[in-house]
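S.K.: kindly generate the corresponding structure for this input.
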Amino acid sequence: MSKKTLKTANRSKKSPRRVNWWILGALSIMLVAAITINVIQQNQNKVDPVAIAPNEISQDKSIGSADAPVVVVEYGDYQCPACGDFALTVKPKIMEEFVNTGQVRFVFRSFQFVGEESQWAAEASECANEQGKFWEYYDKLYSSQAGENAGAFKKENLEGFAAELGLQTEQFNQCLASGKYTEKVKSETLEAQNLGLRGTPSLFVNGIFVEDGSHYEVLSQKIREGFEK
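M.R.: Below is the predicted model:
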């Protein structure tokens, strides 16, 4: 084989490799473009939570002085692990430092979206609220999490929690069985959705949504800022 023929043969062997690199390059560009477009679309569709007026929020599930200068509102789901962390580790600090000293009124609103057991748990907490035991039941629910829709909040357990907390069980059980608070819980969830909330726990301080508000350092700082306004 002549040198010319050999070079031609070598070029023929190399050309598929060049083609492969071109294909890979083109695919990479297409992938980056697709990701960029997706991110842009997500940002365009993103709705920031709107402000709420504290006096427009029902405070039937609240604790603290009615005259407190700062109102903190939590939207939570009883099956949400992050809500459980907040309720058991952050909220007690907020209670001790701000609520028990008369500086903050803390309000809970239902945003139940994880599943059916979230709805049942929220209705049960309303029944506990009838007997003045909402916050005790709130703590019991969050300390009893055991996975999502895995039976932790089946109705027999919810009734058992009431008995453990010393509620009048016949009244509680009748309340839960009646479904009298089904629509109330659903309306609070719809309220959260209309505010643009996308997850739980979601925290507001004097009506203003607090990004990363489930962290003590962030929430306590926003509360202190609320004293200055």
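S.K.: okay, CA-based contacts and neighbour counts for the rest of this
M.R.: Will do.
S.K.: how many neighbours does residue 39 have?
M.R.: When counting by other Cα atoms under 10 Å, one arrives at 12 neighbours for residue 39.
S.K.: separation between it and residue 156?
M.R.: The gap separating residue 39 from residue 156 is 45 Å, by Cα to Cα, to the nearest Å.
S.K.: one more, so I can put them side by side:
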Amino acid sequence: MSQQRKSKGAFWALLGAVAVLGLIAIAYVAAKPKTRGITEVDLKADPTQARGYLLGDSTAPVQVIEFADFECPACMQFATLTEPDVRKLVEQGKISYRYFDFPLEMHRNTWEASNTAACADEQGKFWPMHDALFAAQDQWNGEATRNPKPVLKGLAQQIGLDVAKWESCYDEQRYRSRIAANRAEGERRHIQSTPTFIIGNKIIPGALDSDKFMSYVAEAAAAAGPRPATPAMGPASGLPGAKKDTSGARK
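M.R.: From the prediction side, this is the model:
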């Protein structure tokens, strides 16, 4: 009887040890950092490719940069409500406007959208595609579909692209390294949310309304003085440096 008790005790002790080891293994796997494809691409990104997409004269008195995500609702809000006034400033030669991709991992189809725009840029139509993507965001975003290509292909046709050339570029993901470099430039500048703007020498997060945007431009123009500003070249990308300003801006 005593021997049976000892055997049972040894059995339960062994079973308990196995259970503990199993729990430790599960905890290790759960806690282990997960590698993501996007992160790997970003780490390999060549920052010299980070030029963004320019609208206007690069020698304009005020340089404006936007880091944005095509699937970001706040970016769509800015593009729809404020950007028409921004483009008037571009047409008047008061600012230059440069768009950088900053795709967020939370948005399922944002890389496909950036890929779509980059392939449109190959045919000289980045900005028409930029506008079309934001206008149709609710048709191709991650909540609407897991396969955005049919909608994106329709947009390519809508803006007058050579669809066969666009599709070849899209399927090849020809400009993925450029998109990754644009995002890496944002990370180098400690961009954390979209949209985020650099106006003059200030970094401003949030979807600015027209009045707020104009006030930042006026401030930057006053700081630049009567002569067009010649921005200091950044160490990696050749883009102007900036200081962060969160006063009155939304995240």
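S.K.: please state their TM-score.
M.R.: Here the TM-score for the pair of chains, by TM-score structural alignment, normalised by the length of the first structure, is 0.70; 173 aligned residues with a Cα RMSD of 2.0 Å.
S.K.: residue 160 of the second structure maps to what in the first structure?
M.R.: By TM-score structural alignment, residue 160 of the second structure lines up with residue 166 in the first structure.
S.K.: in terms of helices and strands, where is the residue sitting nearest the centre point of the first structure?
M.R.: For the first structure, the residue nearest the mean C-alpha position is residue 200 (0.7 Å; Cα atoms, centre = their mean). Following DSSP states H and E, there is no helix or strand that holds residue 200 of the first structure.
S.K.: so how far is residue 32 of the first structure from the match of residue 160 of the second structure?
M.R.: Distance, residue 166 of the first structure to residue 32 of the first structure, using Cα to Cα: 60 Å.
S.K.: same question for residue 164 of the first structure.
M.R.: On the measure of Cα to Cα, residue 164 of the first structure and residue 32 of the first structure end up 56 Å apart.
S.K.: if we can go back for a sec, how far away is the residue nearest to the centre of the first structure from residue 184 of the first structure?
M.R.: Distance, residue 200 of the first structure to residue 184 of the first structure, using Cα to Cα: 18 Å.
S.K.: what does residue 75 of the first structure give?
M.R.: From residue 75 of the first structure to residue 184 of the first structure the distance is 14 Å (Cα to Cα).
S.K.: ditto for residue 113 of the first structure
M.R.: 14 Å.
S.K.: can you give me the strands in the first structure?
M.R.: 62-63, 70-76, 104-110, 202-205, 208-210 (DSSP state E).
S.K.: in JSON lines, list the ones you listed along with mean neighbour count.
M.R.: Output for the strands of the first structure, formatted as JSON lines (neighbours: other Cα atoms under 10 Å):
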{"stretch": "strand 62-63", "mean neighbour count": "18"}
{"stretch": "strand 70-76", "mean neighbour count": "25"}
{"stretch": "strand 104-110", "mean neighbour count": "24"}
{"stretch": "strand 202-205", "mean neighbour count": "24"}
{"stretch": "strand 208-210", "mean neighbour count": "19"}
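S.K.: so which of those gets nearest residue 146 of the first structure?
M.R.: Taking Cα to Cα, strand 70-76 is the member of those nearest to residue 146 of the first structure, at 16.5 Å.
S.K.: residues in the second structure aligned with that closest one?
M.R.: With TM-score structural alignment as the criterion, strand 70-76 of the first structure aligns to 62-68.
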